[in-house]
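[1] no sequence for this one, just the structure:
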């Protein structure tokens, strides 16, 4: 007979009852299934809820069920976690295998931080206005490569591509300016119909939750190729996604007003109650904290990004991912990319006694984040880790 036990989680745990992020895991010797993280354990929802629909290798089917179902499941799980749990439902996080939580059909990357856009503008156009004329009128973005979105912990192979030389002609080889971008991603739940834009007020109907993203970038490949069409091979080789998706319901206390938008956006981007999220990120480079980007300073809101993404009639599907673009602040230690931190390589960062500008083979970058939760507690978003391996 299967026994039961209570799971003790500290009151200040960043993965307590107020959080409960969703992921896809496999216990030792078992098949993949959906669970929630609770403290240092993963709770198997198929066993806890006696529901075989949670024996799935992605969250997509669950996401498609919509907000009412998400709410009912969350409330039931929170209720059951306060009592004894079936022993077979509880697995230490350290013992399970985690995979990409969603099957990403489409991936869009935005450029929504005014501090990041200003920094890059000053680096790339030192004699001009750092913000291009369109920047304050629309959330600038590009369509990324969904097939190379990988789960946290996956190694990143140094990409190869065309690099500009001193003579002005290109050569082909491994990037010398491998970079990271600390971002916040939004996971679509309910899809939309082609030809029907999503209004800003419909955001909570269509978006399930939030997950950290590292959008790796090869700055030298990007610099040669991006004009006139934008990012391509300099971005498409890898985008790392957290194994855990934090539901929007866990981030109620993190909602804050936007810093302000001038000029007023066009009608389709306006919100009755425009809000952002008070999320604090940390970037660790080979174990050393080098930056603390503040998401609270983002210019464009999550709802505005979704509205713009679909404004031309483009549709979204369960599991689609869109990300904020690099999160940065006005101070040097708030910059969410190495391009900004090292100011294009001219101001190296000290990492374990070495002065560094961009990533070398063997380097590991880990992104973490926390946000206000209920009763003054902090909740954690699942980390994103990746180690650089040599070019093939």
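    Done, it's in. None of the values given here were measured: they were computed from a predicted structure.
[2] alpha carbons only for contacts and neighbour counts from here, please
    Will do.
[3] state the distance from residue 271 to residue 9.
    38 Å (Cα to Cα, to the nearest Å).
[4] ok, second structure coming up, stack it against the first:
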């Protein structure tokens, strides 16, 4: 089941933290969770409010008991393991503390300027799974290889996914090193080894898991929303030439596992409640989901009104003080499956998901070029370069490029909230010994 809209979502609620009022990403109606280090301090849980970060460990005595027992840890895993009711109680308590002026004296010492802090991964990620729910991305990519039949027969029945590498997930801002690997172009008789020549980004949402289910006990579709802790932005960096050579017969490997970037703040399921919308109906002729993946309420409220953007800043653009160039912009409703369906399918065979596990939605693309979620699509496999400010062009990413992803949730009658950014600069490949 979904949550509810309460006083913490009220559009007229203001904070005594002045920078929160009117903030594009982190007004008091958001209150995302993350792990930060204050100057000279160890990592700890915090909440973004305007341009400040609230130290939860500092105010533990003012929080519900179940929450207070988990705010001294260097990850959010303990908080994400709490029942949905406790996570909701934390949000309401934080909202009251940051709204009511009478709490200012006891809360203000626990606030740090975000610019002075270091962000870390929100959780210790036990497992990471990447899905393939962006139907326009799947169609666009498939059309380049199979023009007459872009989607394979299972796509509209099964939420396709594969298991990624949790150890190489990194927080936004950490640079990406261009990977080496085997690649083989069609005109080569044998493969060569060296830096990827076709490095790409993939615009995704990261889904954080709450709670745990024992091995062998699936999560039904009506319970799956309770296992949804929140969202971040996710960039599943991809070496297209390595992938083309290695992916058959078992799928992605070294082309994907070298680096995955996530934004540092978990936009909680509770904060996203006002932005729930109906899952778009399937096109005429598409098969309905199998019964274990169908729930009327999930279809009515299982999607989110989010707008996703990707921008690129090259080394030359930054030297010339040029702003990042927007490559694409589109809605998150281009997901063919809901988050609840992903969680249910993932556990349908008895697989256990645990608090702090991470799911990637897969690349989210729009039907048109201005909303494509990867360079591979925008440039049609490298055949149609993108023109950038300063007369630069790109087919794939070059060393020194910075990819910047952002997202914004909007709904009539509610204060918009943002995700912050997911960004990283590309560094050259290491020299081969």
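    Looks like it came in fine. Here the structure is a predicted model, which means the values were calculated and not measured.
[5] and the helices in structure 2, which stretches?
    65-68, 77-80, 84-99, 104-107, 135-145, 240-246, 296-301, 315-319, 339-347, 375-378 (DSSP state H).
[6] what residues sit buried inside the third one?
    Read that as helix 84-99 of structure 2. 84, 86-88, 90-92, 94-99 (16 or more other Cα atoms under 10 Å).
[7] ok, of those residues, which one's closest to residue 162 of structure 2?
    When the buried residues of helix 84-99 of structure 2 are compared for distance to residue 162 of structure 2 (Cα to Cα), residue 84 wins out at 27.5 Å.
[8] my read: that closest one touches residue 226, true?
    Yes - if you go by Cα atoms under 8 Å, residue 84 of structure 2 and residue 226 touch, sitting 6.2 Å apart.
[9] ok so, going back, adding distance to residue 289 of structure 2, write the helices of structure 2 out as TSV.
    TSV is the format used below for those (distance: least, Cα to Cα, whole Å):
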stretch	distance to residue 289 of structure 2
helix 65-68	37
helix 77-80	29
helix 84-99	27
helix 104-107	48
helix 135-145	15
helix 240-246	30
helix 296-301	11
helix 315-319	46
helix 339-347	9
helix 375-378	27
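[10] got the contact list for residue 347 of structure 2?
    Residue 347 of structure 2 makes contact with 217-219, 353 under the criterion Cα atoms under 8 Å, 6 or more residues apart in numbering.
[11] make it 7 Å
    The contact partners of residue 347 of structure 2, by Cα atoms under 7 Å, 6 or more residues apart in numbering, come to 218-219.
[12] how about residue 394 of structure 2?
    385-387 are the contacts of residue 394 of structure 2 under Cα under 7 Å, 6+ apart.
[13] aligned to it, what sits in structure 1?
    The equivalent of residue 394 of structure 2 in structure 1 is residue 356 (alignment by TM-score structural alignment).
[14] and residue 172 of structure 1, how far from residue 235 of structure 1?
    Taking Cα to Cα, one finds residue 172 of structure 1 at 16 Å from residue 235 of structure 1.
[15] okay, the two: which has more neighbours?
    More crowded of residue 172 of structure 1 and residue 235, by other Cα atoms under 10 Å: residue 235, with 20 against 11.
[16] quick one: map that one onto structure 2.
    So residue 235 of structure 1 corresponds to residue 256, using TM-score structural alignment.
[17] repeat that for residue 207 of structure 1.
    Checking TM-score structural alignment: residue 207 of structure 1 goes with residue 228.
[18] and that match, how many neighbours?
    Residue 228 of structure 2, neighbours per other Cα under 10 Å, totals 23.
[19] residue 360 of structure 1 too?
    18.
[20] could you do the one 5 residues further on as well?
    For residue 365 of structure 1, the number of neighbouring residues by other Cα under 10 Å comes to 22.
[21] so which residues of the stretch 51-200 of structure 1 form strands?
    85-86, 90-92, 97-99, 107-110, 141-143, 149-151, 156-157, 160-164, 170-174, 178-179, 182-188 (DSSP state E, counting those that start in this stretch).
[22] by contact count, what packs against the last one?
    Strand 182-188 of structure 1 makes packing contacts with strand 207-214, strand 321-323 when contacts are defined by 3 or more Cα pairs under 7 Å, 6 or more residues apart in numbering; DSSP states H and E.
[23] picking up where we left off before, the match of residue 207 of structure 1 against residue 206, yeah?
    No - using Cα atoms under 7 Å, residue 228 of structure 2 is not in contact with residue 206, being 10.9 Å away.
[24] which one of the helices and strands packed on strand 182-188 of structure 1 lies nearest to residue 36 of structure 1?
    Across these, closest to residue 36 of structure 1 is strand 207-214 (Cα to Cα), at 13.3 Å.
[25] what about the closest one, how far off from structure 2?
    Superposed on structure 2, strand 207-214 of structure 1 shows a mean distance to its aligned partners of 0.7 Å (mean Cα distance after the TM-score superposition for structure 1).
[26] quick one: list the elements packing against that strand.
    Going by 3+ Cα pairs under 7 Å, 6+ apart, strand 207-214 of structure 1 lies up against strand 182-188, strand 239-241, strand 246-247, strand 378-389.
[27] closest one to residue 304 of structure 1 among those strands?
    Closest among these, using Cα to Cα: strand 182-188, at 12.2 Å.
[28] residue 318 of structure 2 -> structure 1?
    So, by TM-score structural alignment, residue 318 of structure 2 is left unmatched.
[29] quick one: residue 318 of structure 2 and residue 405 of structure 2, what's the gap?
    For residue 318 of structure 2, the distance to residue 405 of structure 2 - Cα to Cα - is 17 Å.
[30] next: residue 119 of structure 2.
    The separation that residue 119 of structure 2 has from residue 405 of structure 2, given Cα to Cα, amounts to 17 Å.
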